[in-house]
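# dropping a prediction and its sequence here:
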Amino acid sequence: MGDRARHGRRHAVTRRPLADPAAFIRAETHLLAPPLVPEIRLHLAAESLPIWQRTEEELGEIGLPPPFWAFAWAGGQALARYVLDHPETVRGRRVLDFAAGSGLVGIAAMKAGAAAVACADIDPFAHAAIALNAWENGAPVEVLAADVVGTDFGWEVILAGDIAYEHDLAARVFGWLEALSARGAAVWIGDPGRSYLPRERLEKIAEYGVPVSRELEDAEIKRTSVWRPRC
């Protein structure tokens, strides 16, 4: 399907929404290791279509976004792999995992020795998924249930995986990340060639071949890079 923005939601079937996000996640996912990061196990969907439909049918009426938290996206996998292989990136530092989804990157940062990790996402089901996944991996993280773009809580490292799939989001986020970088934060971005990545403003640091599902992407192996701002 390519960019995540292509996953448009159909009209939701009116049903009573589930009250317990953790129960929904446990029922609809399996504990799986992302291919590029076998050290970590996450509550992930084995197939994309069923959980997308279930989210629409059971939860769409309360306006939840698609279940991005149920997949280990290529950008996050590459960034998590880089952090685990280069623990000096986060060791002893206060880290933000932005648009955390499953929490994969933040969990990797904790395993690599970060002093503290905050995982930020606006989806309440992502909040539950992050908590479940962090517990499963023995990697305590703080869950930030807020839109943190434009804020600065003194994070020393910002990790952002797969955030350039939508024009308006990318334009808003990258200006903020560059401002954090300019004041001295280390900013690392994982991206599998999404349409709105401002490559001319970034420096490529590493590249990986990430195994992914053809249900979600346009290839079985996505060439995925880790970047940082040039400023």
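Nice, thanks for sending it over. Model, not experiment: these values are computed from the prediction.

# switch to C-alpha atoms for all contacts and neighbour counts from now on
Noted.

# distance of residue 125 relative to residue 145?
Taking CA to CA, to the nearest Å as the measure, residue 125 and residue 145 are separated by 10 Å.

# no no, residue 186
Here the distance between residue 186 and residue 145 works out to 22 Å (CA to CA).

# number of residues surrounding residue 100?
Using other CA atoms under 10 Å, residue 100 has 31 neighbouring residues.

# close enough to count as contact, it and residue 121?
Yes. Between residue 100 and residue 121 a contact is recorded at 5.7 Å, counting by CA atoms under 8 Å.

# what about versus this one:
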Amino acid sequence: VAGKRVLDFAAGSGLVGVAAMKAGAASVLCADIDPFCQAAVAANATANDVTLAFTQTNLLDAPPPEVEVICAGDICYERPMTDAVLAWLALAREKGTRVLIGDPGRTYFPRTGLDFLAEYRVPTSRELEDQEIKRSSVWAMP
């Protein structure tokens, strides 16, 4: 992402946006429709001494923005949302945007049509997940 414009889609707390800026991204737009995310993104940007833009606009209502990389994490836990997001991401990919998807093994994650990049073992808690260590993978749209 060094030198690139990045969209952290379904940003949550902005963790991916922070990582992108720390890796040298030119800019990051964090997008999430959850009204609590803006405060979390701002707090994490401040704590990590990076600048992150934020939008609460539902980006699925318009063509994908002009960025070089879209990172979308944990988007496949509900069928209608998964279908809508994957179709929107495919439009971005067709325009030449690099699309990276992080997924911790959610039910509606597609089992075909993506290129596997990496797998990580992520510590979590039983209050959030069904395991103390969650396997999470990163995939790219070809």
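Thanks, I have the structure now. What you see is a predicted model, and the numbers here were worked out from it, not measured in a lab.

# TM-score for these two?
Taking TM-score structural alignment, normalised by the length of the second structure as the basis, the two superposed chains have a TM-score of 0.96; 141 aligned residues with a CA RMSD of 0.9 Å.

# ok, residue 125 and residue 145 of the first structure, which is more surrounded?
residue 125 (24 against 14).

# which strand or helix spans the residue nearest the centre of the second structure?
Residue closest to the average C-alpha location in the second structure (CA atoms, centre = their mean): residue 72, at 2.3 Å. Per DSSP states H and E, residue 72 of the second structure falls inside strand 69-73.

# packing partners for that strand?
Packing contacts for strand 69-73 of the second structure, counted by 3 or more CA pairs under 8 Å, 6 or more residues apart in numbering; DSSP states H and E, involve strand 5-9, strand 98-103.

# quick one: secondary structure of residue 223 of the first structure?
With DSSP: H, G, I helix; E, B strand; the rest coil as the basis, the three-state label of residue 223 of the first structure is strand.

# quick one: map it onto the second structure.
Under the alignment (TM-score structural alignment), residue 223 of the first structure maps onto residue 135 of the second structure.

# close enough to count as contact, its match and residue 118?
No. Using CA under 8 Å, residue 135 of the second structure is not in contact with residue 118; the gap is 10.4 Å.

# which one of the two has more residues nearby?
When residue 135 of the second structure is set against residue 118 and neighbours are counted by other CA under 10 Å, the residue ahead is residue 135, at 14 against 11.

# once aligned to the first structure, how far is the strand holding residue 72 of the second structure on average?
When the first structure is overlaid, strand 69-73 of the second structure sits 0.5 Å from its aligned residues on average, using mean CA distance after the TM-score superposition for the first structure.

# the first structure: matching residues for the next helix-or-strand element following that strand?
Once strand 69-73 of the second structure ends, the next helix or strand along the chain (criterion: DSSP H and E) is helix 79-94. Mapping helix 79-94 of the second structure onto the first structure (TM-score structural alignment) gives residues 167-182.

# run the chain-centre distance for the matching stretch.
Relative to the chain's own centre, stretch 167-182 of the first structure is displaced by 16 Å; criterion: CA atoms, centre = their mean, to the nearest Å.
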